[in-house]
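Undergrad: Sequence plus the predicted model coming up.
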Amino acid sequence: MTVRGVLGRTFASLAVRNFRLFAGGQLVSAAGTWMMVIAQDWLVLSLTSDSPGALGLVTALQFSPLLLLTLYAGGLADRYDKRRLLIAANLVSSGSAAALAVLVLADRVQLWHVYAFALVLGTVNAVEVPARLSFVSELVGAELLPNASALSAAYFNIARVVGPAAAGLLVAWWGTGPVMLVNAVSFGATVAGLRLIRPAELHRAAHRPARAAVRDGVRHLLARRDLLPPMALVAVTGMIGFNFQLTLPLLAKTVFRTDAAAFGLLTTALAAGSLVAAFVTTARRGRPGLRLVWGTALAFGLLQALAGLAPAFGAALLMLFCVGFASVFFTQAANHHIQLGSDPDFRGRIMALYTLVFQGTTPAGALLTGAVSAAYGVRWAMVAAGVVCAAAALAVPAVSRRLPLTPGTAPVANPAPREETGRSAANS
């Protein structure tokens, strides 16, 4: 295959105008969000004399609404216009980020302000995440969904490379306030992209359900032997393994005794590995098998344990690059396996369940990781997390074989979407 053919295959979804607009806005906004993560974490550590418990509480507050509201939000995504939901969510996020930035710039910020911002942002994310994940299929259709999902992971990780690196320098030069202000402005790019999208070109279901009961989505999941084990594995790895927002700043400050710029480098190394994995998965055209899902989860767990044992800063950068690669390869495999295997009528609720178990379990994981880090150090918190994730991955094949197959719910290799383009649906 020629270079042009490879590039065309890799970036196939960008041929769709609506997806280009969406991806461009998301890239800018995600970079701002990652800058905010660095600034917020550094602010908390500065206000609390490097307290792991305070950092864990901020993370828990940010993700608690996902646990409480995401299933309801998945029903909203199935019933209502996802584009409008996303516009509203980004406007609220922008306003709350601007308010916190003003407090920091005015030197009036207190720890409870950061807690309040984390709670508001988590509430907005509970609505935004399932709507965004399921909106990608409306932008490109089922055939291009794996490619579009992989490119979404790519731009997210480009932002995770650029954002923390820039934030580390800006925090060192100007402090956390200006960085937070940049984040507030960055949401405007997503809003602009969503406003420019042509609703008539969306791949929407022929009709939205009048009711989208959460329990129906749960029943659909429980009845599927091919969906339930990977969803359970996502729950374990999400709660135990994906606490880098807590472990990386602690690794930078308490283990390697470095500054904000070095903290940004650790986050950038993780993101760089994630970015490479995202581009690798753009070649995927079908639904990945369960073996790939559990195999990549096993690799992720083992690599994280090794990263926790890295003897020097340079070794930690290398290991975090590998952890980042494994983390995205696993999450993309699980996402594609679950999303392409679910009925389109339930996709919003299934992706809400995915969000719930992957991100909604973070509060418990963050508090647990904070407690282990405080008691034994962040190194052993990372080692323990990696061992638990690897053990969960090893258990999946045996559990999957023992689950009964409900009649009429045989696994689908690559389900045909029951949808039509928005040209025949009402414009929003």
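TA: Received it, and whenever you're ready, just let me know what you need. Residues are numbered from 1 along each chain as shown.
Undergrad: contacts and neighbour counts: CA atoms only from here.
TA: OK.
Undergrad: Mind naming the longest helix for the protein?
TA: helix 17-48 (DSSP state H).
Undergrad: and the helix or strand following that one with helix 17-48, angle?
TA: As assigned by DSSP states H and E, the chain's next helix or strand after helix 17-48 is helix 52-79. Orientation check (axes from the mean of the first three to the mean of the last three CA atoms, to 10 degrees): helix 52-79 against helix 17-48 gives 160 degrees.
Undergrad: let's bring in a second one:
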Amino acid sequence: MLALSRSRLAHAGPSFRRLLLSEALTLLAAMVGYLAMPWWIAQAGGGRDLAIYGFVLALVRLAATPLLAPLAERCDPRRLLVAGLAVQGAATLVLAALAGGGRYALAPLLLVSLLQVLADAVVQPVAATRVADLVPAERLPDALALQKSAQACGRVAGPALAGLLLAGPGIAATLACGAVLLALAAVAAAGIPPADASAALRRGWWQDLRGGLRAKWAIPLERGWTLVNFLAWIFLFPALTLLVPLKVAALGLSGAWLGACEVALSLGVLLGALGGAGWLIARVGRFRCRLGAAIAEGLTLAVAGLTGSPLLLVAAFLCMGYANSVLSLVGQTHRLLGIPREYRVRFAAANLASSQIASALGPALAGLALLHWPVQAVYAGFGLAAAGCASAFALVPRAREFLELDHAVATDWYRRQYPAAFDAAAAEP
């Protein structure tokens, strides 16, 4: 698998390799920040400040992701990536200075963190869609697998790096390390070739935003795909976040087992990205892989909820990571190719916003359920509910037909099959 990944990387081209490096460094910095900031706030401000911090940032992220999407199609994506990463790095450096000086106050922390959120709302959709412009269509599956590998490596290394720094030099040094990583990510992104903004997007900002959402909703395949993902994520998100430490605590295990679950999840994603997903797809087919992996995600989490064995719990997260890797890789390639280039970022931003809404609803629903049932029952129930929602993908119109297309045929398929959706979007008043 490692030899296959090296071969893929060698054929990907220098522009894509720079994007890959930039994204790996960005995710590594993000994981460092995700641990450092809650740790700082919990220590200095307590649970109330932490709850306010999380709620405000989630609310702003939810609004910013779709609202800033047209920016990525009006400006050079390279400049947006570099500028967004530079803003994130500068904001992280300010936070490091505040931590180093012992100046804790929630209001300035929120203001600086909001800059990070706004910059990230620009960076994420661009990074998710830029790969389709940097590699040929026939190499896109390999490129996305490499991208997934880089993300998994960042998720594995980030918490370990943050833990070492928090236990040693402290919060300020941890945040400063994150700022350095973001600066390096910006330097790597600066080496990506520029791309022209779409000539079709020269109307008002609001018209572009509404036009993209209208086109997405008018395509039955895209509408159904997004809805299934939204419903499944309501149950998957808390099962991967909120319920994990509660399950570990219910088993009477130490925090090391919580870390083991997180590492197993990332290793499972890495296993799929390094070739495991491609091996399965070649033998089962794209549609059955997509459907089966989505159902398997929920079922493995149900096993995690029911088991009393620590080893089986970790194994369930390993399988969950593998299923997630297969799920994303089998559908992401065709979906990127099928969407017209000038609509990719807006569609991606809408998908991110949908996931963020589900990420807010899921923990709230889990909290209500925990008032009535033990964590084992809630965990298993959420896993089964996620599997049930995911099985609805079999009912999404033309999903099987679309996923069984060759990559060349899938390119711009949405426009060819649903021209009226994009004509109506272009005519949006």
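TA: On my side now, so go ahead. As the structure is a computational prediction, the values presented were derived from the model and not from experiment.
Undergrad: rewinding a little: just give me the mean distance for the longest helix of structure 1 relative to structure 2.
TA: Following superposition, helix 17-48 of structure 1 is found to deviate from structure 2 by 2.5 Å on average (mean CA distance after the TM-score superposition for structure 1).
Undergrad: Give the buried residues for that helix.
TA: Neighbour counts over helix 17-48 of structure 1 (16 or more other CA atoms under 10 Å) mark 17-23, 25-45 as buried.
Undergrad: do the same with stretch 102-118 of structure 1
TA: Quick answer for stretch 102-118 of structure 1 (16+ other CA under 10 Å): 102, 104, 109, 114-118.
Undergrad: next one: stretch 373-384 of structure 2
TA: Those would be 375-384, for stretch 373-384 of structure 2 by 16+ other CA under 10 Å.
Undergrad: Residue 320 of structure 2 pairs with which position in structure 1?
TA: In structure 1, the residue matched to residue 320 of structure 2 (TM-score structural alignment) is residue 323.
Undergrad: Just after the strand or helix carrying its match, pick out the following helix or strand.
TA: Using DSSP H and E, residue 323 of structure 1 falls within helix 313-341. Using DSSP H and E, the helix or strand that directly follows helix 313-341 of structure 1 along the chain is helix 347-355.
Undergrad: so what does that following helix touch, helix or strand wise?
TA: On a contact count with 3 or more CA pairs under 8 Å, 6 or more residues apart in numbering; DSSP states H and E, helix 347-355 of structure 1 meets helix 52-79, helix 111-140, helix 214-222, helix 313-341.
Undergrad: rerun that using 7 Å as the cut-off
TA: Judged by 3 or more CA pairs under 7 Å, 6 or more residues apart in numbering; DSSP states H and E, helix 347-355 of structure 1 is in contact with helix 52-79, helix 111-140, helix 214-222.
Undergrad: I'd like the ones you listed written out as a markdown table, with distance to residue 284 of structure 1 added.
TA: Shown next, in a markdown table, are those (distance: least, CA to CA, whole Å):
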| stretch | distance to residue 284 of structure 1 |
| --- | --- |
| helix 52-79 | 26 |
| helix 111-140 | 15 |
| helix 214-222 | 24 |
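Undergrad: and these, which is most packed in?
TA: helix 52-79 (a mean of 24; mean count of other CA atoms under 10 Å).
Undergrad: Now check structure 2 for the residue matching residue 167 of structure 1.
TA: In structure 2, residue 167 of structure 1 lands on residue 162 (TM-score structural alignment).
Undergrad: How many neighbouring residues does its match have?
TA: 26 (other CA atoms under 10 Å).
Undergrad: Kindly report the same for the one 10 residues further on.
TA: Taking other CA under 10 Å as the neighbour definition, residue 172 of structure 2 ends up with a count of 24.
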